[in-house]
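> Next come a sequence and a model predicted from it.
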Amino acid sequence: MRLNKTLAEVTDRIIARSADSRTAYLERMEAAAGKGPARAHLSCSGQAHAYAAAGADQAALAKASAGHLGIVTAYNDMLSAHQPFETYPALIRDALRGVGGTAQVAGGVPAMCDGVTQGEAGMELSLFSRDTIAMATGIALSHNVFDAAVYLGVCDKIVPGLVIGAQAFGHIPAVFLPAGPMTSGLANDEKAQIRQKFAAGEVSREELLKAEMAAYHGPGTCTFYGTANTNQMLMEFMGLHLPGSSFVNPGTTLREALTVEGAKRALSLSALGNSYTPVCQILDEKTYANGIVGLMATGGSTNLLIHLIAMARAGGIILDWQDFSDLSEVVPLLARVYPNGLADVNHFHAAGGLGYMIGELLEAGFLHGDTKTVAGQGLAQYTQEPFLSEEEGLTFRPGPKISLNEAIVRPASDPFQVTGGLKRLTGSLGTAVIKVSAVDAKHHVIEAPVRVFQDQEEAKAAFKAGEFSGDTIVVVRFQGPKANGMPELHSLTPMLAILQGQGHRVALVTDGRMSGASGKVPAAIHVVPEALDGGPIAKLCDGDVVRLDATNGKLEILTPGVLQRPCAEADLSSYQHGTGREMFGMFRRTVTSADSGASVFDLPTADPSPQG
C-alpha cells in the first residue's frame, strides 16, 4: 500500500529538522560500539567486583564466553503494575543459562503511581521522576559489563524514562518486557459514575473505596487506556516489545514464555552474534512517526505529547506538537477503550488488539512498514500473535484479519472517527493541546467567561460552595513544570463532568497536565508559555472571555486589553518543601517547557517555527 502523503511529509521534515543532532548521536553510538564488549576492557579487579556474587555464572563471565544481559527493573510490590517483576530476574537467569548466557540485575529505578499520588503533594514529583529514572538507568548500565539489556517497566513515567536511559546506551540492544494488565474488575464506567456521585455528595467515602478496590484488585496495570497502557502500545508500535505481548495478563504461562523469549532475543541481537541490532538503529525517525500514529489511532494519553518529544530528543530526533497535530488530521481513530469507550484493555486485546490495528494501518499506508524491531526487519511481524502449543512451545501465528468486536476496534475503512482526535491549539492565550476523541462534537467549541484558580483545590472548593452557575471556562494556572512539576489535575474531572451534565458549557484551560483520562470535558492542557514563564495565562482575570475552538485549533482571549496587563504572581512557597519536593528545586529551575519535552537534560531543541 502506498504510504500516506501526510505521514511521508511529516517524517521527511522530522528527518530534515533532526539531521545535525541525529548524526552527532549516531556517531557517538558508533564510537561506543567500536570498543567491543565492554567488560573485556575492565581490569581484573573490576571484573572480580562485577562477578563476585554471580555464583555458578562466575566462570562463564570471567571467560567472556557467553553473552551477558543486564536487567534494569522498576520492581516494587506497592504498585500493581510492577509487582509481577519480582520473579522476572530469576526466570531470566535460569532461561539464559540454558542457552549458555548469563544475566544480572544491573540496577533498579524508582516507580511511582499517579493514581496513588493524585491530588497529593507527591504528584509534583511525578513528571520529574521520568528524568530521575533515565539517570538511574544510566547509573545501572555505567559499569559497562553488558552486551544487551532488558527493561522491566510499565507505567506513566517509567517507560519513557527507561527509553531515554536506554538511548544513552544506544549501542547495545534493548528489549522491553511488560507485566501486562490486571484481569477485568468493576467496569470503568461504573467506577466513574461512583466517583461523580461522591463528588456530588450522593455516596459515602466507604462506597467510593469499595468501588475503587473492586476496580483495582490484583497484579498488573490498570485496565483503562491511560498513560500506562498507552506506553505498552507504543513499545509494540515502535518495535521494542515482542509482537502481541503488551496486553497478556500477569501470572499466565504465556506471559512467562514471552518474558523468557524476550530475554533470549535481547542477547541474540548483541554484537556477539550475527544479528547485531542496537536500540539506536531501532529508534529512528520512522519509528517515532509510527509511535505518533499509534497514539492517534488508539486515542492514547496526552502525556505522550510530552514524553515522546523527550524520548526522541534523547536519540537526537526532534519532534514538535505540529507533527502530532498534522498526523492526527489524517490518522483514523480505530479503537474505543475507556475513557474513550466502555471497553477495557482486556476487551480490546480479545477483540483483535494491537496486531489487528497494526495490520489495518499498514494496509492503509499509515505506518512505515520497513522499520527495524526486536523481532526483526519490518513491522508486519507485529500483526502476529503469540500462543503456546505442547509440541512447539511459544510460537507466533497470524493475528485476526477482522475485528472480533467492532464496538471496540474497527477497520481503517470504517473508523470511529476519520481523525485521531488530537489538536494543537494556538492563539493569543498561547499554545496548548487538546484531546477530543471522547468529547461530543457539540462541545468542541466553547466560548465563555473564565474563573481563574491557582490550583485545583481552589477550583474544587468553589464548586462545593456552588459558585458555578453558568457556562464557564475553568482556568488553573501555575501548574506548569517550572512552577510545581506539572502535576496531573484528574481530581477536577468529576466536578467538570457534573457541571457539563447539568447543561453548562464548560472547559478546562491549564498549564498543567490532564493525561489520557480527561474524558468528555474539553481540556486545553500543557499551555505554554506557562504562567511562571510570563505566559498570557498569567494575565487572565475572572470574567474575561476565552474561546476554545478545537475544530479550528484556536485558543483566544476575546476580552480586549488582557495582554497589556501585568502578570499575576502566585505564592509558590508551598510547592518547595515536603514529600521530597525540596530535593527537586534544581529540576524546577532548569526544566524546559512542555512542548520541548519538559526535560532537565541538555537535549536538542526544535526550530521555533510551527513547521519545525
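Received, thanks.

> CA only for contacts and neighbour counts going forward, please
OK.

> roughly how far apart are Arg28 and Gln502?
Between Arg28 and Gln502 the distance, using C-alpha to C-alpha, to the nearest Å, works out to 58 Å.

> more crowded one of these two?
The neighbour count for Arg28 versus Gln502, taken as other C-alpha atoms under 10 Å, is higher for Arg28 (16 against 11).

> Not counting its neighbours along the chain, what's nearest Phe176?
Ranked by C-alpha to C-alpha, 6 or more residues apart in numbering and with sequence neighbours excluded, the top spatial neighbour of Phe176 is Tyr151, at 4.8 Å.

> so where does that neighbour fall, helix or strand?
Under the criterion of DSSP states H and E, Tyr151 resides in strand 148-152.

> tell me the SS of the nearest residue to Thr117 once chain neighbours are set aside?
What sits nearest to Thr117 in space, not counting adjacent residues and going by C-alpha to C-alpha, 6+ apart, is Met123, at 5.0 Å. Secondary structure, DSSP: H, G, I helix; E, B strand; the rest coil: Met123 is helix.

> Met123 and Val527, how far apart?
19 Å.

> Of the two, which one has the most company?
Neighbours were counted for Met123 and for Val527 using other C-alpha under 10 Å; Val527 has more, 29 against 25.

> ok, and here's another one to check against it:
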Amino acid sequence: MNPVVQKVTERIIERSKATRAAYLEKIEKARIKGPHRGSLSCGNLAHGFAACGKEDKDSLKAFTKANIGIINSYNDMLSAHQPYEQYPDIIREAVKEVGSVAQVAGGVPAMCDGVTQGQDGMDLSLMSRDVIAMSSCVGLSHNMFDGALMLGICDKIVPGLVMSALAYGHLPFVFVPAGPMPSGISNKEKAATRQLFAEGKVGRDELLESESASYHSAGTCTFYGTANSNQLVVEVMGLHLPGSSFVNPGTPLRDALTKAAAKQVTRLTDLGTEYTPIGHIVDEKSVVNGIVALLATGGSTNHTMHLVAMARAAGILVNWDDFSELSSVTPLITRIYPNGQADINHFVAAGGMALLFRELLGAGLLHNDVKTICGEGLEKYTKEPFIENGELVWKDGPTEAADPGVIATTEKPFKQDGGVVVLDGNLGRAVIKTSSMEDPNVVIEAPAVIFESQHHLDGAFKEGKLNKDCIVVVRFQGPKAIGMPELHKLTPPLGVLQDKGYKVALLTDGRMSGASGRVPAAIHLTPEGIDGGLIAKVQEGDMIRIDPANQAVTLLVDEAELAARKPAEPTLVADERVGMGREFFGALRSHMTGAEQGACSLFVDEN
C-alpha cells in the first residue's frame, strides 16, 4: 500500500473507533433476530403480502425464502431515472427464477439539478439527500425484507440511498445503475455555446438547440459531474456488479446486469449462502478507496460532503484533511469533461472501470483486503461484462488505454495529485478543484465584489462592472442559510472575464459541485456567513488572496479592524426560504451541519 494512503486509513480507523464499534454492535443486534418476517404478527404479515399472488404468499409464509425490497427513485422527467420504470418487473422475474420474492418497498424523490439550476427549487437540492435517506428508511421499516436493491443514479439520490442502506446495515444491499445516455454533441461545443450566450452573441433558440443536442435521451448526463461520480465511487466501494456503472440503458447488457444484480442480492442474505451485509462492506478501507478513486478521476467536489455523510452513517469519521492528504499522493489519471473533452462513454471506450481498478490497484492506491457484493477483494473489478451466446460473462479488462488522452497510467499521470485542495485561513476552510484549472497553482489576489445572489451577478456583468481583476464573493448561500444551492449561473460570465485577461476567482459558502470548471473557485466555505463565518464581514474592495499551492484563503484586512466590524445582515435569505415548498424545510435547514461535517441534518444529535 502507498504509505500515505495507509496512514490516512489508520488515522480514520483510530478516529472512528468508538462510533464504528457502536455501529457494528447495533447491526449485529439487528441480525441475530433472524428473518424479520418471523417477528411479525399474523395480521402484520397478512398486510405485508396481501397483494402478492398465491405462490409468493406461500414463499413468504415459509420464512426460508428471501424477500428482496426494491427502493426505486423512478420518475420519467429525470432522464437518468426514466429507465427505472421497467426495473421492478425485470427484478421480480429474476428473483423468482432463484426461488425468492421481490417487492417494491418504496419510492424516493429524485430531483435534477440540471433542471433546477438557477431556480428556486435548487434550494431544496442538497436537503433532498436527507429526505431521500429518511424516505428510504420508511420504505424498509416494515420488517418484511431480507435484503434490498437500490435504484438510483443522480446527485443527492445515491448518497441518500447509501445512508439509508447503512441504517439497515445488517441487511445486504446491491446498487443497480441505469447507465449514461449515448454521446451527443461534444462538451467543448456545448460549453462554447453557453459562453457565447453569456456574451450576448447567440440567442436563446441557439442555446436551447445546443443543450438539447447534448441532453438528448434517457440515461445519465454524459459529463463527469456528481451523477457519474456517484456511480464510479459506489462501484469502487464494492456495491455495484463489476463494470456495471456505465452501460447504456435499453441494451441487452444493461438488462442482463440488472437481472444478475437481483439474483446476487439473494445469495448475500442471511438465508443465502454468502451472507454479506452492507455494514461489513462499507468500512474505513472501502471509504478511503472511494475517496482515492474520486480524486484519481477528478470527480465531483460534492463528495467532499456526501462521502463524509455516507461514512458517518456507518460510524466512520472522515474530514477534509483526509481528502487533502489523499489528494497529495493520488495522481489524476483520467480526463473526462470538465477535466478534459471526453465524456463518460469515451472513458468506457478507452478502458473504463476495469482499467481504472487495474491502475490504482497496481500502484497500491486501493485497499484490496475489502469485502464487496462479489466476495473478497477487488480483482473481479478488473474484468468487464459481456453478453456471449446469450449469457452474461466477465472477461479480463484491458491492460492499457485505447486512448491515452483519456486514461493515463499512474506512472505518467495527467497530474501528480488528485486536484482537490483544502484551503485554510482566517476566512475558514474551503475546497477548490484544481484539476480543471489551466494553472492549478495560480494565486489570485484581488479586491472583493460582493453579492448575495448568483442572479445579481449577471446584471453587474452585463453592465461591465466586473471588467477588472476581482474575487467575486457570493455569500449567505450555505446549508443553514438557504440550503446550499449550486451556483452554476456564475460559471459562463466568470469564464468570459477570464478570457478577457482579467484575474478572477469565486469565493462562496455555496456549492459548485461536479461541474466546477476552469475558474478558480473556493467553494463550500465553512463556517458559512449566516453561522458566524468571517465571509459575512467582507466589505466591497477588501483584498482577498486565494492560493491553492499553499492551501490558503485569506482576507487581507487588519485583525483589529475585522474585530471592530459587524457582520453584514443577509437581505435576501428570508425571501429565499419561502415559495416552491421551501417553507416546509425550515427544520432541516436549521439543523444542517457545516459542509465539512457533510452538510447533514441526520446526525446533529451526535455532533
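Thanks, I have it. This structure is a prediction, so every number in the text was calculated from the model and none was measured.

> what's the TM-score for these two chains?
Once the chains are laid over each other, their TM-score by TM-score structural alignment, normalised by the length of the second structure reads 0.98; 603 aligned residues with a C-alpha RMSD of 1.0 Å.

> ok, back up a step: surely the residue nearest to Phe176 of the first structure and Ala174 touch.
Yes. Tyr151 of the first structure is within contact range of Ala174, at 7.3 Å (criterion: C-alpha atoms under 8 Å).

> Neighbour count: the two, which is higher?
Ala174 (34 against 24).

> so who does the more buried one touch?
The contact partners of Ala174 of the first structure, taken as C-alpha atoms under 8 Å, 6 or more residues apart in numbering, are 148-151, 166, 240, 266, 278-279, 374.

> cutoff 7 Å now
Contacts for Ala174 of the first structure (C-alpha atoms under 7 Å, 6 or more residues apart in numbering) come out as 148-150, 266, 279.

> ok, it to Val528 of the first structure distance?
Ala174 of the first structure is 34 Å from Val528 of the first structure, by C-alpha to C-alpha.

> For the counterpart of Gln417 of the first structure in the second structure, the count of nearby residues, please.
If you follow Gln417 of the first structure across to the second structure using TM-score structural alignment, you land on Lys415. By other C-alpha under 10 Å, 17 other residues sit near Lys415 of the second structure.

> Could you measure from Lys415 of the second structure over to Gly298 of the second structure?
Relative to Gly298 of the second structure, and taking C-alpha to C-alpha, Lys415 of the second structure is found at 10 Å.

> Ala448 of the second structure is in contact with Val472, isn't it?
Yes. Contact criterion C-alpha atoms under 7 Å: Ala448 of the second structure and Val472 qualify, at 5.9 Å.

> Identify the residues contacting the alignment partner in the first structure of Ser453 of the second structure.
In the first structure, the residue paired with Ser453 of the second structure according to TM-score structural alignment is Asp455. With contact set as C-alpha under 7 Å, 6+ apart, Asp455 of the first structure has these partners: 476-477.

> which residues are common contacts for Lys415 and Gly298 of the second structure?
In contact with both Lys415 of the second structure and Gly298: Leu332, using C-alpha under 7 Å, 6+ apart.

> Tell me which stretches of the stretch 401-550 of the second structure form strands.
Secondary structure of the stretch 401-550 of the second structure (DSSP state E, counting those that start in this stretch): strands at 420-425, 428-433, 444-451, 470-474, 504-508, 521-526, 543-547.
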